[in-house]
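Participant: below are the sequence and a predicted model; questions follow.
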Amino acid sequence: MELLPVETLKTALIAGHLLGLAFGVGGALTLDIIAFRYFYLDRITPEKLVLFHFIARLVTVGLVILWITGLAFLWLYWQHQPELLGNPKVWAKVTIVVVLTVNGYFLHHKVFPILDRNLGRYLFYRVNVDEKAMMFTFSSISIISWGFPLVLGIARSLNFTTGVENILAFYFLMLASTCFVMLIIFKLFLEPFKRFVIDRPARQRIAPP
């Protein structure tokens, strides 16, 4: 005897999956906004850092929900609709969630300690080139990897029509392109803007008469 009808269970899993995506996509975007507006253009304060870590924990919760609901979907397919396990989109999503998990580990153990280290200072205070590249790379992976499964879920035309290698090739191309564009924007626009619009007037205000 089944505890729940298959369709009821599937509906509950879809709701949970969407909740996990909402936590992840919304949280990742919010973290980037906080990092730019309050850590890059301003000094890192204890209050803002606490908020940042709280939202980061929500993103982690979203990732855990994705794993739980995703594995439950695989079990459901295996038990009731094994033909769906042949859908390349399913395994592309699994791969992307693995990437998200690994990326989350490095964010928490490599990037977030830099924020804690620079408490009371600007984001890139005494941050070397390798650390900046690492921060941009992991941030790009986070944004694209949270948004991509959402796009895959909407793109039903890809079901059983596009190979997993093609989906992942496009995914990794988007990762590389996003990281490159972010670095270009930072070097050509954000650094000059901060140097001449924010830092220079601030130095002039505190300069002795």
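Facilitator: Nice, I can see it.
Participant: can we go C-alpha only for contacts and neighbour counts from here?
Facilitator: Noted.
Participant: ranges for the helices of the protein?
Facilitator: Counting by DSSP state H, the chain has these helices, from start to end: 6-34, 46-80, 88-106, 112-117, 129-154, 164-185, 191-193, 200-206.
Participant: second structure for comparison follows:
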Amino acid sequence: MEFEFTRMGLVYAHLIACCAAIGLILMSDIAMVRQLISGDPRERMDPHHLQELQNTVAMALAALWATGVAIVALDTSFKGWEYFANPKLQAKITVVCLLTLNGVLLHHRVLPLMMKAGSLLNLSFSQRSFAVFAGAVSGVSWFYAALLGVGRPLNWKYSLPQILAAYPALIAGSFVGLMLLLAWAQYRASGDQLAFEGTRFVGAH
């Protein structure tokens, strides 16, 4: 009984950390997409907001690791080392490790670029591609980890490659979709700028 309540508490904390991070990332991504579609795509992002978002997600990731390791240690103490042979657990560990490495890149490479440029459209193509790819990996990884966390039907039924098959496809799809959206936003911003310059020219004459 004590084991069950301890595990339930850890799983609950694990779930809260995951939900908090996903909620923040989703709200931030929706705001960015709305700005690219209907707002001024070159409007500078609030650097304070970017820093707060990064700090909160980093804390959520740390909590995810702490509670996740505790859950795995608790389960291993009762089920033995064969517990790690579960492909679903292997997949989740793989995704969370990639999420963590990607988070380090976001913190040390992408965030400084964004705080300096203020907008994705102000970055060079290579910098923009890197930032979008890192963002795609982050978003997909959080949702994929959450799916694996609740995916009890996946336990012992599928191999590791089968469970992770959709992961790179989702990252690629997200990356391509965001790059196309940015290309359209840049085209729209260029058109608005030309129209503005034309209005100024006509007004001057």
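Facilitator: Alright, I've got the coordinates. The structure presented is a predicted model; accordingly, all values stated were derived computationally and were not measured.
Participant: how about the helices of structure 1 in a markdown table, adding mean neighbour count and distance to Leu123 of structure 1?
Facilitator: Listed next are these as a markdown table, based on neighbours: other CA atoms under 10 Å; distance: least, CA to CA, whole Å:
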| stretch | mean neighbour count | distance to Leu123 of structure 1 |
| --- | --- | --- |
| helix 6-34 | 17 | 11 |
| helix 46-80 | 17 | 11 |
| helix 88-106 | 18 | 18 |
| helix 112-117 | 16 | 7 |
| helix 129-154 | 17 | 10 |
| helix 164-185 | 15 | 15 |
| helix 191-193 | 14 | 12 |
| helix 200-206 | 10 | 17 |
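Participant: TSV for these, including distance to Tyr40 of structure 1?
Facilitator: Shown next, in TSV, are the helices of structure 1 (distance: least, CA to CA, whole Å):
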stretch	distance to Tyr40 of structure 1
helix 6-34	9
helix 46-80	12
helix 88-106	20
helix 112-117	11
helix 129-154	12
helix 164-185	14
helix 191-193	10
helix 200-206	15
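Participant: ok, Gly39 of structure 2 - contacts?
Facilitator: Counting by CA atoms under 8 Å, 6 or more residues apart in numbering, Gly39 of structure 2 touches no other residue.
Participant: repeat that for Leu98 of structure 2.
Facilitator: Neighbour list for Leu98 of structure 2: Ser141 [criterion: CA under 8 Å, 6+ apart].
Participant: give the equivalent position in structure 1 for it.
Facilitator: Matched by TM-score structural alignment, Leu98 of structure 2 corresponds to Val99 in structure 1.
Participant: if I look at that match, how far off is Phe136 of structure 1?
Facilitator: For Val99 of structure 1, the distance to Phe136 of structure 1 equals 16 Å [CA to CA, to the nearest Å].
Participant: what do you get for Val94 of structure 1?
Facilitator: Using CA to CA, Val94 of structure 1 is found at 24 Å from Phe136 of structure 1.
Participant: with Gly163 of structure 1 instead?
Facilitator: Using CA to CA, Gly163 of structure 1 is found at 29 Å from Phe136 of structure 1.
Participant: one more: Phe52 of structure 1?
Facilitator: 17 Å.
Participant: again with Phe23 of structure 1
Facilitator: As for Phe23 of structure 1, its distance to Phe136 of structure 1 is 21 Å (criterion: CA to CA).
Participant: what do you get for His80 of structure 1?
Facilitator: 42 Å.
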